[in-house]
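Asker: this one's sequence-less:
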């Protein structure tokens, strides 16, 4: 309902609904009923239903999601939307406000939620980008910069999903939308713009995602070493 990418490996088809503690439980087929001690973080949806806010939804998913799934969810909460794509101008929850919310949360999964919040960053535009960043960090490589823009007159601002500004490395995750001819043409112009400024481009896709980005991290590690040698950086 909020447009969040939620974990899709849960096969249960029941709708999860809550009532306030003291009110009757909902007993009906296809509904899994809970009782809550407060109504904080509940809002009315466009369909005129009372639903958990995006922030509360992520908190309620904490017991059921893995750590990486929670990082994906928190990244979505705090990311800066793109008005031409998202139909909104502000994050669901700004990161500083989210951290305060998590500190005051004491429900199930709180430790995992706090760990996920510590790993969350503003700038991951999709779940694969989050998982790529986590894989890079767990490989022992430096934490990458996110949403790197390359201001070039006449070309707008070509951008890379992540990479290293100091090392002139741009990393791109090519999702399903990159298969169209028009998008491939835009990608080629972007890559040429980065190459023209002395950057190196590294691409990965859904096959790399399924592999846990191991080959990507191996290639990136070699590229970092080569760029440090070329640029004579420590």
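Answerer: On my side now, so go ahead. Small disclaimer: the values here were computed from a predicted structure and weren't measured. Numbers count the residues shown, from 1 in each chain.

Asker: only C-alpha atoms for contact and neighbour calcs from this point on.
Answerer: Will do.

Asker: All the helices of this structure, residue numbers only.
Answerer: 54-61, 67-78, 83-86, 95-103, 110-119, 127-138, 181-196, 206-210, 214-231 (DSSP state H).

Asker: Distance from the shortest one to the middle of the chain?
Answerer: Computed by Cα atoms, centre = their mean, to the nearest Å, the separation of helix 83-86 from the middle of its chain amounts to 16 Å.

Asker: So which of the helices of the chain is nearest residue 33?
Answerer: Among these, helix 54-61 comes nearest to residue 33, with 13.2 Å by Cα to Cα.

Asker: Could you list every helix and strand in contact with that closest one?
Answerer: Applying 3 or more Cα pairs under 8 Å, 6 or more residues apart in numbering; DSSP states H and E, one finds that helix 54-61 contacts helix 67-78.

Asker: on that earlier part again, which of the helices of the chain sits most buried?
Answerer: helix 67-78 (a mean of 25; mean count of other Cα atoms under 10 Å).

Asker: Summarise which helices and strands that helix is packed against.
Answerer: Packing partners of helix 67-78 (3+ Cα pairs under 8 Å, 6+ apart): helix 54-61, helix 110-119, helix 127-138.

Asker: could you redo the last one with a cut-off of 10 Å?
Answerer: helix 54-61, helix 95-103, helix 110-119, helix 127-138 (3 or more Cα pairs under 10 Å, 6 or more residues apart in numbering; DSSP states H and E).

Asker: try this one next to it:
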């Protein structure tokens, strides 16, 4: 079987190109139907096996269009539930008078220019953090929305050394601007429990679990220093007056080097007088409907009681 002819370098170098672009380069429909070309959207082709869908669709974006809803959330790095992370569709919104796109693999929306702010993320037009969070209120549960809110208002980076994407007040204004948009009541309920400082959805879930059980609200990512003033660790959930720390251990903590670092870190915290309680996914449930979550709350409550008597 004859190998397909080589594509022009200009097309190969792109994430995607339109069939119109291909025609201008002298590439016909038969060549575009070859097995080394993928068609992520109608009228769009790519020489990559699995091009990022938002980037691939960019060549079809019209004036006044941007990525929104879950697509914007993923581009902003928001933690979404797996059912939405795996949704292959791209959400594209037209802002102002334009009609939302209607094509295979795309969910189109129309947004008011008065209630929408568009920013650039990795070269792509995306609804900003408050606008995106408000749209998600129609798609997520209250607890899922709190986790996204925590992410958006918290400093980013491994050590919290990057600024937050937004602030609580901006999320509040996004609700006030769109009181009739789907999920308004859910957004209001979620915002009450949004806190800056959480670095993972499970940390958020653990905090909600403790607070809903009637325990005091813990300090998030509390820094502990040694006698020389050097940082020992930042504790996920802390009760500083009681020298009690609660750490969530995700699967990434099983990695060899991290596992060893965690052991040294916990030992140094214990040397500094802290009692540490370590949790896994089995121990955390914000709804308090599992035996493990109730047992976890009892352990922490008992330790707090001991430190205060």
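Answerer: Sure, I can see it. Fair warning: this is a prediction, and the values are worked out from it, not measured in the lab.

Asker: TM value for the aligned chains?
Answerer: Overlay of the two chains. TM-score (TM-score structural alignment, normalised by the length of structure 1): 0.86; 226 aligned residues with a Cα RMSD of 2.3 Å.

Asker: a markdown table please, covering the helices and strands packed on helix 67-78 of structure 1 and showing distance to residue 170 of structure 1.
Answerer: Below are these laid out as a markdown table (distance: least, Cα to Cα, whole Å):
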| stretch | distance to residue 170 of structure 1 |
| --- | --- |
| helix 54-61 | 31 |
| helix 95-103 | 25 |
| helix 110-119 | 21 |
| helix 127-138 | 13 |
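
Asker: Which of those helices sits closest to residue 174 of structure 1?
Answerer: The nearest among these, by Cα to Cα, is helix 127-138 at 9.5 Å.

Asker: How far does the closest one sit from its chain's centre?
Answerer: 9 Å.

Asker: Stretch 249-267 of structure 2 now?
Answerer: Worked out by Cα atoms, centre = their mean, stretch 249-267 of structure 2 lies 23 Å from the chain centre.

Asker: counterpart of that stretch in structure 1, which residues?
Answerer: Alignment of stretch 249-267 of structure 2 against structure 1: residues 174-192, by TM-score structural alignment.

Asker: okay, the helices of structure 1 in CSV with distance to residue 173 of structure 1 next?
Answerer: Converted to CSV, those look like this (distance: least, Cα to Cα, whole Å):
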stretch, distance to residue 173 of structure 1
helix 54-61, 25
helix 67-78, 15
helix 83-86, 18
helix 95-103, 24
helix 110-119, 20
helix 127-138, 7
helix 181-196, 11
helix 206-210, 8
helix 214-231, 10
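
Asker: nearest to residue 156 of structure 1, of those?
Answerer: Residue 156 of structure 1 lies closest to helix 181-196 among those, at 9.9 Å (Cα to Cα).

Asker: That closest one vs structure 2, average distance?
Answerer: Superposed on structure 2, helix 181-196 of structure 1 shows a mean distance to its aligned partners of 2.1 Å (mean Cα distance after the TM-score superposition for structure 1).

Asker: Which neighbouring elements make contact with that helix?
Answerer: Using 3+ Cα pairs under 10 Å, 6+ apart, helix 181-196 of structure 1 is in contact with strand 159-164, strand 169-173, strand 200-204.

Asker: With residue 153 of structure 1 as the reference, name the closest of the ones you listed.
Answerer: The nearest among these, by Cα to Cα, is strand 159-164 at 13.7 Å.

Asker: how about that closest one, aligned to which bit of structure 2?
Answerer: Using TM-score structural alignment, strand 159-164 of structure 1 pairs with 234-239 in structure 2.

Asker: just how off-centre is that stretch within its chain?
Answerer: 21 Å.

Asker: what about it, how far off from structure 1?
Answerer: Counting by mean Cα distance after the TM-score superposition for structure 1, stretch 234-239 of structure 2 comes out at 1.1 Å.

Asker: Provide the contact partners of that stretch at residue level.
Answerer: Outside stretch 234-239 of structure 2, the residues that touch it by Cα atoms under 10 Å, 6 or more residues apart in numbering are 159, 197-200, 203-204, 206-207, 210, 216-225, 244-249, 265-266, 269, 274, 276-277, 304.

Asker: and if you look at stretch 202-220 of structure 1?
Answerer: With Cα under 10 Å, 6+ apart, stretch 202-220 of structure 1 has contacts from 128-129, 131-141, 160, 162-163, 169-176, 178, 191, 201, 221-223, 226.

Asker: now the strands for the stretch 1-150 of structure 2?
Answerer: Shown for the stretch 1-150 of structure 2, the strands assigned by DSSP state E, counting those that start in this stretch span residues 17-18, 38-41, 44-46, 65-67, 90-95, 106-111, 118-121, 124-127.

Asker: Tabulate the ones you listed in JSON lines, adding columns for distance to residue 80 of structure 2 and mean neighbour count.
Answerer: What follows is the strands of the stretch 1-150 of structure 2, written out as JSON lines (distance: least, Cα to Cα, whole Å; neighbours: other Cα atoms under 10 Å):
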{"stretch": "strand 17-18", "distance to residue 80 of structure 2": "29", "mean neighbour count": "22"}
{"stretch": "strand 38-41", "distance to residue 80 of structure 2": "23", "mean neighbour count": "18"}
{"stretch": "strand 44-46", "distance to residue 80 of structure 2": "27", "mean neighbour count": "23"}
{"stretch": "strand 65-67", "distance to residue 80 of structure 2": "16", "mean neighbour count": "26"}
{"stretch": "strand 90-95", "distance to residue 80 of structure 2": "15", "mean neighbour count": "24"}
{"stretch": "strand 106-111", "distance to residue 80 of structure 2": "17", "mean neighbour count": "18"}
{"stretch": "strand 118-121", "distance to residue 80 of structure 2": "18", "mean neighbour count": "14"}
{"stretch": "strand 124-127", "distance to residue 80 of structure 2": "16", "mean neighbour count": "23"}
